[in-house]
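> model this:
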Amino acid sequence: MSDYVASIRSRIGTDLLLLPGVTAVIRDGDRYLLARHRHSGLWSLIGGGVEPGEEPADALVREVLEETGARIRIRGIVGVYGGEPMMMTYPNGDNVGYVTTAYDCELLSDAAPDMEELLELGWFDRDVIPTLGRRDWIDRVIDDSPRRPGAHDA
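Alright, predicted model coming up:
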């Protein structure tokens, strides 16, 4: 939790907090890099919160580096997502609603999970993702992401 969110939480407790977020859609053809998060055990796209005064694209580069140790190149915006699918309650009882900007990204270096936040990273074909224990909102983001040829396309 950032110092900014912690300062708000000290005043509002676990009440609903609406936060801006960023999400990396890291692809190689029709394979997507997903992370299984420690707090939920679910697979999701990689991302996090935008800090006060931070550009969203800079926040995405920071979040991917923090969670995976990898560098990325942003190719464009996939879309902006919010609403009920983006609301959650963390194990500590904090209620959060995110409005996230999803970016189409290219991986520029190897990725390895930050074992504090993540349990594992994995590459998954587009058609396998619906079978995973996952955050359901990623289906819409993946459906909206442009298909590009990659090293593993037939």
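
> from now on I want contacts and neighbour counts done on CA atoms only, so please keep to that.
Noted.

> show me where this protein has strands.
Assigned by DSSP state E, the chain shows strands spanning 17-28, 31-37, 43-44, 46-49, 72-81, 87-89, 95-107, 118-125.

> and the contacts of the longest one?
With contacts defined as Cα atoms under 8 Å, 6 or more residues apart in numbering, strand 95-107 is touched by 14-28, 56, 70-84, 86-90, 141, 145.

> that one to strand 31-37, inter-axis angle?
Angle, strand 95-107 to strand 31-37, by axes from the mean of the first three to the mean of the last three Cα atoms, to 10 degrees: 140 degrees.

> okay, the angle between strand 95-107 and strand 72-81?
Strand 95-107 runs at 140 degrees relative to strand 72-81, counting by the same axes, to 10 degrees.

> would you do the same for the sequence below? I want to compare the two.
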Amino acid sequence: MGYIENIRAKIGHDPVNLVGVAVLAFNESGNILLQKRPDDVWGLPGGLIELGESTEDAARREVKEETGIEIGRLELVTVLSGEDYHVKLPNGDEFFAVTVVYYTKDVTGELKADGIETIETDFFPLNELPEGTSPRIRKMLRDSADQLSDFGEKQN
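This next block holds a predicted model:
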């Protein structure tokens, strides 16, 4: 039984705070890595941290598991939290997401969707995101455009 399943077995559907990560990973062409989930929505690779795991290690693990890509150096972009990040799942579980967002251009490996959480994965130009990209992801990218430009300059 995993960490979240263990908590749910004890508290049921009650709201909890859950910490996760999302990664803005760019290839050498400046294209962003996205994953298409089974619900046909394109988003950023990421997920919840495991008990005792650092957010950086969770970011690397989630990207590798979901997309086949390995990432190295990470830079903190922002932390998203609060009422706007309340989630109620179809099974009745409720949580408030605390999402640590990282940036990297330190990517290697071959793209390979895991077939479970990710049915397709690819790199896209920021001005040509695929139809079905999560509106929340589009907003995050628009709101972070200046900061992402600064990150790109530091890593070149």
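
> report the TM-score for the pair.
TM-score of the superposed chains, computed with TM-score structural alignment, normalised by the length of structure 1, equals 0.81; 146 aligned residues with a Cα RMSD of 2.1 Å.

> that older thread, in CSV, list the strands of structure 1 along with distance to Trp137 of structure 1 and mean neighbour count.
Listed next are these as CSV, based on distance: least, Cα to Cα, whole Å; neighbours: other Cα atoms under 10 Å:
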stretch, distance to Trp137 of structure 1, mean neighbour count
strand 17-28, 11, 22
strand 31-37, 13, 22
strand 43-44, 9, 23
strand 46-49, 13, 23
strand 72-81, 8, 16
strand 87-89, 10, 14
strand 95-107, 11, 20
strand 118-125, 16, 17
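
> in TSV, list those along with distance to Tyr4 of structure 1.
Shown next, in TSV, are those (distance: least, Cα to Cα, whole Å):
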stretch	distance to Tyr4 of structure 1
strand 17-28	11
strand 31-37	22
strand 43-44	24
strand 46-49	11
strand 72-81	22
strand 87-89	18
strand 95-107	14
strand 118-125	22
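
> right, and the ones you listed - which one's nearest Pro149 of structure 1?
Closest approach to Pro149 of structure 1 among the strands of structure 1 is made by strand 17-28 (7.7 Å; Cα to Cα).

> can you list contacts of the closest one?
Contacts for strand 17-28 of structure 1 (Cα under 8 Å, 6+ apart): 32-33, 45-50, 56-57, 59-60, 64, 95-107, 142, 145, 149-152.

> rerun that using 7 Å as the cut-off
Here strand 17-28 of structure 1 makes contact (Cα atoms under 7 Å, 6 or more residues apart in numbering) with 32-33, 45-50, 56, 60, 95-107, 150-152.

> and whichever helix in structure 1 runs longest, what's buried?
The single longest helix within structure 1, with elements called by DSSP state H, is helix 56-68. For helix 56-68 of structure 1, a neighbour-count test (16 or more other Cα atoms under 10 Å) marks Pro56, Ala57, Ala59, Leu60, Val61, Arg62, Glu63, Val64, Leu65, Glu66, Glu67, Thr68 as buried.

> can you confirm Lys154 of structure 2 is in a strand?
No. Going by DSSP: H, G, I helix; E, B strand; the rest coil, the assignment for Lys154 of structure 2 is helix, not a strand.

> for it, list the residues it contacts.
Counted by Cα under 7 Å, 6+ apart, Lys154 of structure 2 has zero contacts.

> how much space separates Arg61 of structure 2 from Asp143 of structure 2?
As judged by Cα to Cα, to the nearest Å, Arg61 of structure 2 and Asp143 of structure 2 stand 26 Å apart.
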